[in-house]
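Q: Okay, here's the prediction I keep looking at, along with the sequence it came from:
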Amino acid sequence: MADFTLDEDQKQIQDMMRKFAEKELRPIARDCDEEDKLPADLLEKVWELGFCPNIIPEKYGGYDMGRSALNAAIMVEELAWGDASLAIGALSPLLMAVPILEFGTEEQKEEWLPKFCGEKFYPATAALMERRITFEPTDLHTTVEMEKEVMVLNGAKCLVPLADQAEQILVYAATAKGAGAAAIEAVIVDRNTPGVTIGEREKNMGFKPLPLFPVTFKDVEVPMTRRLGGNKGIQFMRLLNLSRANLCAMAVGVSRASNEYAIKYAKERFAFGEPIASRQAVAWMLGESAIEVAGMRLMVWRTAWRLDRNEDATRDAGLTKMYCADKTMLITDYGVQVLGGHGYIREHPVELWFRNGRGFDTMEGLAIG
């Protein structure tokens, strides 16, 4: 029987992340959105929280404090409450570190994991999404051909976080188009490998501070030692489920931020001699949003709990992804609606959360825990 009552350690990390988000993320979120920038000093501040070394065993240079998808969900909800764009950017090294922890060979762990235990932010990322209307994570068009001593990558990716500065990119590619998740491999590629082209930074409606890039691969040759998992490969669906749980936790954080702000505004904004929160139409939007935030969180925690138990959480993760994406749009739209005309201007952050909230419906693979 699942019990989602947080223990003392979980309450402590939740409180720590909330205070960090309030102090370090919220105050700069608006300026970062306006200027399309991800501050380098913020990356270092988040790095000092130990997201990477905390989950890496001591023999690879980490602190070996254990890894839990549920704990990760608790933490990233708070960071996304501060600002989702900044959180995704600062946590991008996990996109490579977690898959190596999950499926890397001993040799790969010895080679790569120590890099994520240093004092300075180590830039690494992953490339999953592809720019087409019919994109489906289990049906990748980027291909990898297995030859005797090398692998050859061909294809194009989009929305790759920090691709311009990442030392390595973990590229997801299929050995055969249309063969499903079982045919998907993860390949560690150096950014400066011949045939790898980083395009111009993408311009999106939301997540503006987050540097996202298109990356193309043209006959990119990579040694077989860079095949994650060696001859065994990976279990792609587990990595996708871990990613969805993490991204949905961030959606909860964004939704909660919008709902809390709208409630505060509705209590303080007076019209016709009373706060607008007393108006039934407004109260319904605020109440429905609060209910949905709680429901979203419960779905995320259940998915993470199943992942921590090494169960097949594919169905849970899929349902959670669809539900959280839909309700985040609803809640952030309500946030703008409650503020009326003020919700449309940049003096208030609800329009920022609305723009970011729209992205959760399309994003895959931008976070993992």
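A: On my side now, so go ahead.
Q: C-alpha only now, for contacts and for neighbours.
A: Fine.
Q: does Ala249 sit in a helix, a strand or a coil?
A: Following DSSP: H, G, I helix; E, B strand; the rest coil, Ala249 is assigned to helix.
Q: quick one, strands of the stretch 201-350 of the chain?
A: 212-223, 270-271, 274-275 (DSSP state E, counting those that start in this stretch).
Q: As CSV, these with distance to Glu292 and mean neighbour count would be great.
A: Shown next, in CSV, are the strands of the stretch 201-350 of the chain (distance: least, C-alpha to C-alpha, whole Å; neighbours: other C-alpha atoms under 10 Å):
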stretch, distance to Glu292, mean neighbour count
strand 212-223, 29, 20
strand 270-271, 26, 12
strand 274-275, 23, 13
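Q: Turn the ones you listed into TSV, columns for distance to Lys232.
A: Listed next are the strands of the stretch 201-350 of the chain as TSV, based on distance: least, C-alpha to C-alpha, whole Å:
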stretch	distance to Lys232
strand 212-223	16
strand 270-271	63
strand 274-275	62
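Q: how close does Arg279 get to Lys45?
A: 43 Å (C-alpha to C-alpha, to the nearest Å).
Q: Check it against this one:
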Amino acid sequence: MGILQASVPEQYGGFGEHSAVTGVLAAEAMACGDLAIALAVMAPSTYVMPILYGGTEAQKEELIPPVIEAEWKPYVAALTESRFDFHLGEMSTIAKKTKSGYSLTGEKAYVPFADQAESFLVFAALDGKTQAFIVPPDAEGLTVGERDKLLGIQALPTFPLTLENVKVPTDARLGGDDGFDPASVIASAQFTIAAMAIGLSKAALDYALPYAKEREVWGKPIAQRQSIAFMLAEMAIEVESNRLLAWEAAWMLDNEQDAAKAAYLALMGASDTAMSITDRAVQVLGGHGYIREHPVELWMRNGRGISTFAGMAMV
């Protein structure tokens, strides 16, 4: 689709200059169509964008072109962990320095396309600091579990990943010996998922609104009933306000400002909004909202998973 290529400079095989704002616009538009497909299409960006943000020049020249110069390939990041207190800046997966490189041990969750991945970018804590490492899929000690059975976003195959003393060479560390600052990567992941949540919310609103205008009860469209009208108005306000939060965070990152707070606020606001708006869309449709003839029940299930996938997209 050219989405990833448009965010990568020509010197690394792309055809554009990196723009986080452009990325969130694309993420919202795709998620408005289908959240699972949007996550699938953008899965390789979770591998490429950290390299673009924090890799050495040699790593950028070696690792980025193979991902974007051909058709879509499953190069993916292993970032999320199955912990109730999981935070992108505090990993339970541990990296230890060895004589020949690094050793990785831990468990990752919801890794997309792990069963067919060309390469993994695994995030782990090294001396208490989140770092990233290139890990080949055939590395000894790397195990892909059974496919996750999800409530929603079922079109995206995700898997648990276990690392048991997985050895990687020194040059597998993103950023070389000095590593990299993960702040921009974390912010990018957060406001990209926020943009996707906004896209999902917009889809639900765009479906519920015309339905409410056409559906009549006691000779009057339900959109003219005060309770429904207020609900739809609140849904529209929440979509627009959360969109601005995501745009602001992306703009700040593009302008080399600290986007950590803005990105976190965007993610929290948009993920909560996605759950509430999709739920209210089901309410607007009444009994029709609960049957699969209409897509709002799917969007409600997908919306519940937004916060779970906070590490599965970035632009």
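A: It's in. In this text the structure is predicted, and so the values were computed from the model without any measurement.
Q: circling back: Arg279 and Lys45 of structure 1: who's more crowded?
A: Lys45 (15 against 12; other C-alpha atoms under 10 Å).
Q: who's in contact with the more buried one?
A: By C-alpha atoms under 8 Å, 6 or more residues apart in numbering, the contact set of Lys45 of structure 1 is empty.
Q: re the thing from before, between the strands of the stretch 201-350 of structure 1, which one is closest to Arg244 of structure 1.
A: Taking C-alpha to C-alpha, strand 212-223 is the member of these nearest to Arg244 of structure 1, at 18.4 Å.
Q: Now the host helix or strand of Ile188 of structure 1 on structure 2. Mean distance?
A: Applying DSSP states H and E as the criterion places Ile188 of structure 1 in strand 184-190. Superposed on structure 2, strand 184-190 of structure 1 shows a mean distance of 0.6 Å to its aligned residues (mean C-alpha distance after the TM-score superposition for structure 1).
Q: Report the aligned residue range of structure 2 for that strand.
A: Residues 130-136 of structure 2 are where strand 184-190 of structure 1 lands when matched by TM-score structural alignment.
Q: Give me the contacts around that stretch.
A: 88-91, 118-125, 168, 172-174, 179-182.
Q: now those: which count as buried?
A: 88, 91, 118-125, 168, 172-174, 179-182 (16 or more other C-alpha atoms under 10 Å).
Q: Can you report how many residues neighbour Glu234 of structure 2?
A: 12.
Q: Trace Ala197 of structure 2 over to structure 1, please.
A: By TM-score structural alignment, Ala197 of structure 2 lines up with Ala251.
Q: right, and that match touches Thr328 too?
A: Yes: the pair Ala251 of structure 1 / Thr328 is scored as a contact, 6.3 Å apart, by C-alpha atoms under 8 Å.
Q: Identify the contacts common to those two.
A: Common neighbours of Ala251 of structure 1 and Thr328 (C-alpha under 8 Å, 6+ apart) are 357, 360.
Q: Tell me which residues of stretch 334-345 of structure 1 come out buried.
A: Buried, per 16+ other C-alpha under 10 Å, within stretch 334-345 of structure 1: 334-339, 343-344.
Q: Format those as JSON lines; extra columns: distance to Asp190 of structure 1.
A: Putting the buried residues of stretch 334-345 of structure 1 into JSON lines (distance: C-alpha to C-alpha, whole Å) gives the following:
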{"residue": "Tyr334", "distance to Asp190 of structure 1": "44"}
{"residue": "Gly335", "distance to Asp190 of structure 1": "42"}
{"residue": "Val336", "distance to Asp190 of structure 1": "43"}
{"residue": "Gln337", "distance to Asp190 of structure 1": "46"}
{"residue": "Val338", "distance to Asp190 of structure 1": "48"}
{"residue": "Leu339", "distance to Asp190 of structure 1": "47"}
{"residue": "Gly343", "distance to Asp190 of structure 1": "44"}
{"residue": "Tyr344", "distance to Asp190 of structure 1": "43"}
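Q: Glu107 of structure 1 and Thr225 of structure 1, how far apart?
A: 9 Å.
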